[in-house]
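Chemist: just to be clear, the model below is a prediction. Sequence and coordinates:
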Amino acid sequence: MNYVIPIITLIVGLVGGFFIGVYYLRSQMTKMQNDPQMLQKMAKQMGYNLNGKQMQRAQQMMKNQGGAPNAPGAPAAKRKKK
């Protein structure tokens, strides 16, 4: 019994943390779609400098695909091949 409760607590904590992380990431992606400065900041952190046309294309891509290139709702032609 001394080993079961900590293991169950760990599993519950990991599952809960995962779902909280997914919720937070989705909310940040939604904010990024609506805020070009935040998208520009993220691009600069990754080493890219986007011009206006690239910024519009990135925002449109995020809106169409839900922010993820392999999103389930993304058109099959636009998905990355594995």
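Modeler: Received the coordinates, thanks. Residues are numbered from 1 along each chain as shown.

Chemist: CA atoms for contacts and neighbours, from now on please.
Modeler: OK.

Chemist: which residues in this structure form helices?
Modeler: For the chain, the helices defined by DSSP state H cover 4-34, 36-45, 52-65.

Chemist: okay, one more to line up with it:
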Amino acid sequence: MWDIIIPIITLIVGLVGGFFIGAFYLRKQLEKMQSDPEMLQKMAKQMGYNLNGKQMQKAQQMMKNQPGVRNQPGARKPGRRK
């Protein structure tokens, strides 16, 4: 019986742990991208876009205004709730 239960529990713990580690890593990458325009340009090129200066500024502004990213002044506006 334990031959079935332990692998299932291990799989569930691995999936949950992997999800949280992946989410943490993605959030850190997004925070880095906000302050590094070269990284943002590289990501855009990988997706098939070639951003000019005006588009780059607009993309950086949009990323700074995202409510899910931490440590950004003005990222969450007080008084707004969903």
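Modeler: Nice, I can see it. Computed from a predicted structure; not experimentally measured.

Chemist: run through who's touching stretch 8-19 of structure 1.
Modeler: Contacts to stretch 8-19 of structure 1, defined as C-alpha atoms under 8 Å, 6 or more residues apart in numbering, come from no residue at all.

Chemist: compared with structure 2, how much does it deviate?
Modeler: Overlaying structure 2 shows stretch 8-19 of structure 1 at a mean distance of 0.2 Å from the equivalent residues (mean C-alpha distance after the TM-score superposition for structure 1).

Chemist: that stretch: how far from the chain's middle?
Modeler: In this view, stretch 8-19 of structure 1 has its centroid 20 Å away from the chain centroid, taken as C-alpha atoms, centre = their mean, to the nearest Å.

Chemist: how much space between the residue nearest in space to the middle of structure 1 and K31 of structure 1?
Modeler: Centroid-nearest residue in structure 1, with C-alpha atoms, centre = their mean: L25, separated by 5.0 Å. Taking C-alpha to C-alpha, to the nearest Å as the measure, L25 of structure 1 falls 10 Å from K31 of structure 1.

Chemist: number of residues surrounding the nearest residue to A74 of structure 1 once chain neighbours are set aside?
Modeler: Once flanking residues are discounted, A74 of structure 1 sits nearest to Q65: 5.0 Å by C-alpha to C-alpha, 6 or more residues apart in numbering. Q65 of structure 1 has 17 neighbours, counted by other C-alpha atoms under 10 Å.

Chemist: fine, thanks again, bye for now.
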